[in-house]
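# need a 3D model of the following:
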Amino acid sequence: MTFVNRNWMRGARVAAFAAVAAGALAFSALTFAQEVAPEQLALARKYVDLTDRAAVFETTVVTVGIDSMAQLLTQNPEIEAQLDEVIGDVIKEYNGRKGDLLDQFARVYALRFTTDELQQIVNFYDSAVGQKLAAANSEVNMDLQRILQVYENNLRVEFFAKVRAGLRDKGITL
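From the prediction side, this is the model:
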């Protein structure tokens, strides 16, 4: 790859990242600026509560705690016991803050769905089948990720081989 092409590719990646970041910031600003009816927000929150089987808040806080511990232990391995205690205390501080995150999730749903649609969604997740789906979603998502990973690995090998064959047909060898 030539220097110009490498720079162009690098520039394209930076531009793509900037576009995604700008889109996320614009959506974030829109989410907080837009008014949502209280009953619509309440239905959206009920949906979030009905489907929070993965305990996303707790999992995130514990993951951040583990990451912090690993980072700090590499700097000073002798403080493991004290660090464990302090991280446990900090995790406890976050216990009462789950609602803040779930309210933000609910707001996203409230902006995307009408009150009637949210009522239908809540009715479904209140049903036996909806509860079964909510309970199974975490495991199903892991299975789907594994399938996608295998597919992507196979696609990567096949795609690369086809590109090389196409280049060989054009008299280019790598």
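
# going forward, measure contacts between C-alpha atoms and count neighbours the same way
Will do.

# which helix is the longest one in this structure?
As assigned by DSSP state H, the longest helix anywhere in the chain is helix 128-169.

# centroid-nearest residue for this structure?
residue 56 (9.8 Å; Cα atoms, centre = their mean).

# want to put them side by side, so please do this one too:
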Amino acid sequence: MRGLSRFLPARFLPAACLAVALALPAVAQAQQAGQPSPAAIASAKELLTLKNAAGMYANAVPGIVERTKNTLLQSNLNYQKDLNEVALVVAKSLAGREKEIGDGMAKIYAGHFTEQELKDLVTFYKSPLGKKLIAQEPKAIEASMGYMNQWAQQFASVVNGEFRAEMRKRGKEI
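Reported below is the predicted structural model:
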């Protein structure tokens, strides 16, 4: 109930405590049933907003519409003009549905982290270090992927050399 007194006069605190106490079994039951609390989902949404998760799926609807159109075009080339026009209609009618992805992600996060953990993560990502992590992590991941690819190419050369050496021991040149 920390900070609740800022919003409620002292005379309402007992009633508020009673309401919270009565609601706790329902919240616990929902969490046990695999349903995160609305507060946990809200914290997860805030966390995902801070991490700009929407950027991952912002173009999901137009992308899926375009892929579907291209698939249909492969077997219906004579309908190219119509399919191009229909793609615009379908994309417009389904615009905004990508928000379902964000809602689903929030529920997943809320199912994997407690409400308090999500609040702590939000606090962290709002801190200077958290902001730096958000800004620098994509660059670090990209550089790491580049390093891993370079390492794999060099290591593949080593493995190839080992294969050739072992085959030479068997009298077979490859």
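
# about what we covered before: by contact count, what packs against the longest helix of structure 1?
Applying 3 or more Cα pairs under 8 Å, 6 or more residues apart in numbering; DSSP states H and E, we find helix 128-169 of structure 1 packed against helix 38-51, helix 115-126.

# of all these, which one is nearest residue 154 of structure 1?
Closest to residue 154 of structure 1 of these, according to Cα to Cα: helix 38-51, at 32.8 Å.

# using CSV, lay out the helices and strands packed on helix 128-169 of structure 1 together with distance to residue 95 of structure 1 and mean neighbour count.
Formatted as CSV, these follow (distance: least, Cα to Cα, whole Å; neighbours: other Cα atoms under 10 Å):
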stretch, distance to residue 95 of structure 1, mean neighbour count
helix 38-51, 16, 20
helix 115-126, 26, 17
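
# so which of the ones you listed is nearest residue 99 of structure 1?
When these are compared (using Cα to Cα), the closest one is helix 38-51, at 9.5 Å.

# check the mean deviation of the closest one from structure 2.
For helix 38-51 of structure 1, the mean deviation from structure 2 after alignment is 1.5 Å (mean Cα distance after the TM-score superposition for structure 1).

# which residues in structure 2 does the next helix or strand after that helix align to?
Next in sequence after helix 38-51 of structure 1, counting helices and strands by DSSP states H and E, comes helix 56-75. Matched against structure 2 by TM-score structural alignment, helix 56-75 of structure 1 falls on residues 56-75.

# isn't residue 69 of structure 1 right next to residue 81, touching?
No - under the criterion of Cα atoms under 8 Å, residue 69 of structure 1 makes no contact with residue 81, lying 10.6 Å away.

# so which of those two has more stuff around it?
residue 69 (18 against 9; other Cα atoms under 10 Å).

# any idea how far the closest residue to that one other than its chain neighbours is from residue 158 of structure 1?
With sequence-adjacent residues excluded and distances taken as Cα to Cα, 6 or more residues apart in numbering, residue 69 of structure 1 is closest to residue 83, at 6.9 Å. The gap separating residue 83 of structure 1 from residue 158 of structure 1 is 48 Å, by Cα to Cα, to the nearest Å.

# equivalent analysis for residue 99 of structure 1, please.
Distance from residue 99 of structure 1 to residue 158 of structure 1, by Cα to Cα: 46 Å.

# the residue lying closest to residue 79 of structure 2 once chain neighbours are set aside: what's it in contact with?
Distances taken as Cα to Cα, 6+ apart put residue 73 closest to residue 79 of structure 2, at 7.2 Å, once the chain neighbours are dropped. Shown in contact with residue 73 of structure 2 (Cα atoms under 8 Å, 6 or more residues apart in numbering): 79, 80, 83.
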